[in-house]
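Colleague: fold the following and give me the result.
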Amino acid sequence: MVLVVPPDGPVTRVCTAGVVPVGGRQRRKGRVEVTGRINEPEDDCRGGPDADTAETTIALSGDGSCIAEARHQATAFLARHEGGHRTRVPARVAGLAVLVVSELVTNACKYAPGPIRLRLRLGGEALEVEVWDSDPVLPAASGADPERVGRHGLEIVQAVAADFAVLRDTVGKWVTVRILLSPS
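Modeller: Down below sits the predicted model:
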């Protein structure tokens, strides 16, 4: 599923079942979101809610050292919830999640000045990785080019994600990736 968020138009949620209009924007915790957040059940896009969730938010400095810190914090969060949490995180998914965190935080460090916020949310059938940065420019994956060195991060993230969304905020943007715990 992909959320398409034009600057001054209707918000649309695209999923494998078709195009589902999303009711509009709402304010929550100081950020602009769409009605029907990416981690909530949405018509034909996913199943029912799961009350058993774990979440952490990490403030990062935005300098080069924050990439390793983000990977470390993500690994620690996943390890804390692997055994005792009702939702078990398979090692393969944990590895993919750390890769996604690394790529998104690297992009934020590279293209956005200032601090970065990383949010990890584990619950139900998926792990959600959200990264906020101060740059309002929405990221776009480059076209496939085997000759190109570098700039493959967003392509990698989209390849492993069940859902990928970018939402503009009052300042900057949120990039949200949803990784299924039991990919089919």
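Colleague: drop to CA atoms for contacts and neighbour counts, all remaining ones
Modeller: Noted.
Colleague: so the residue lying farthest from the centre of the chain, which state does it fall into?
Modeller: Distance to the chain centre peaks in the chain at Glu147, reaching 27.9 Å (criterion: CA atoms, centre = their mean). With DSSP: H, G, I helix; E, B strand; the rest coil as the basis, Glu147 sits in coil.
Colleague: and for comparison, fold this next one:
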Amino acid sequence: MQEARIARITHTFESGKGSASHARSIAAEFLGRLPGRRGAAVARRVVESTELVVSELVTNACKYAPGPIVLELHAAGGLLEVTVWDREPSTPTVRTADPGRIGRHGLELVVAVAESFEVRRAPVGKRVTARIVLDDDADPAQTQGG
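Modeller: Here you go, the predicted structure:
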């Protein structure tokens, strides 16, 4: 039995323009170095979902929290944890779907593509974490009943 590979990266940056795009690049590079199922590259769908989650979480932190902002990516056991820490103590709320609402759909998207989503208060600020399934075969949405 092979031991599960654990990989982690942490990046700290000040909020401001370009932070979300920089965070997406960090995530894509991180996933590009991870072996996917049976040694193949991580599926493009997983990379795109991760970029979406990272972009939304970092954008929210940049918009609503004073810097610095910490992005942590942690892969283990077939899951990728995307965590964004910021100094703003108020927690975000996932709104119910409303096709008439313009904007403010970011967390809805995160919840839709993530295996799980949680917000935890920290001694200073909060940590927002989304978990994404790394292997397509392990993704319940990709499995057909029968």
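Colleague: ok so, going back, for the residue farthest from the centre of the first structure, give its distance to Asp135 of the first structure.
Modeller: Between Glu147 of the first structure and Asp135 of the first structure the computed distance is 28 Å (CA to CA, to the nearest Å).
Colleague: cool, and Gly18 of the first structure?
Modeller: 31 Å.
Colleague: show me which of those two is the more surrounded one.
Modeller: Asp135 (18 against 11; other CA atoms under 10 Å).
Colleague: returning to that earlier point: aligned partner of the residue farthest from the centre of the first structure in the second structure?
Modeller: Taking TM-score structural alignment, Glu147 of the first structure has Gly100 as its aligned residue in the second structure.
Colleague: other SSEs contacting the longest helix along the second structure?
Modeller: For the second structure, the helix that runs over the most residues, judged by DSSP state H, is helix 44-64. Where contact means 3 or more CA pairs under 8 Å, 6 or more residues apart in numbering; DSSP states H and E, helix 44-64 of the second structure is packed against helix 19-32, strand 69-76, strand 79-86, helix 106-113, strand 126-133.
Colleague: relative to helix 44-64, how tilted is the fourth one?
Modeller: The reference is to helix 106-113 of the second structure. 160 degrees (axes from the mean of the first three to the mean of the last three CA atoms, to 10 degrees).
Colleague: how big is the offset of helix 106-113 of the second structure relative to the first structure?
Modeller: Here the mean offset of helix 106-113 of the second structure against the first structure after fitting is 0.6 Å, by mean CA distance after the TM-score superposition for the first structure.
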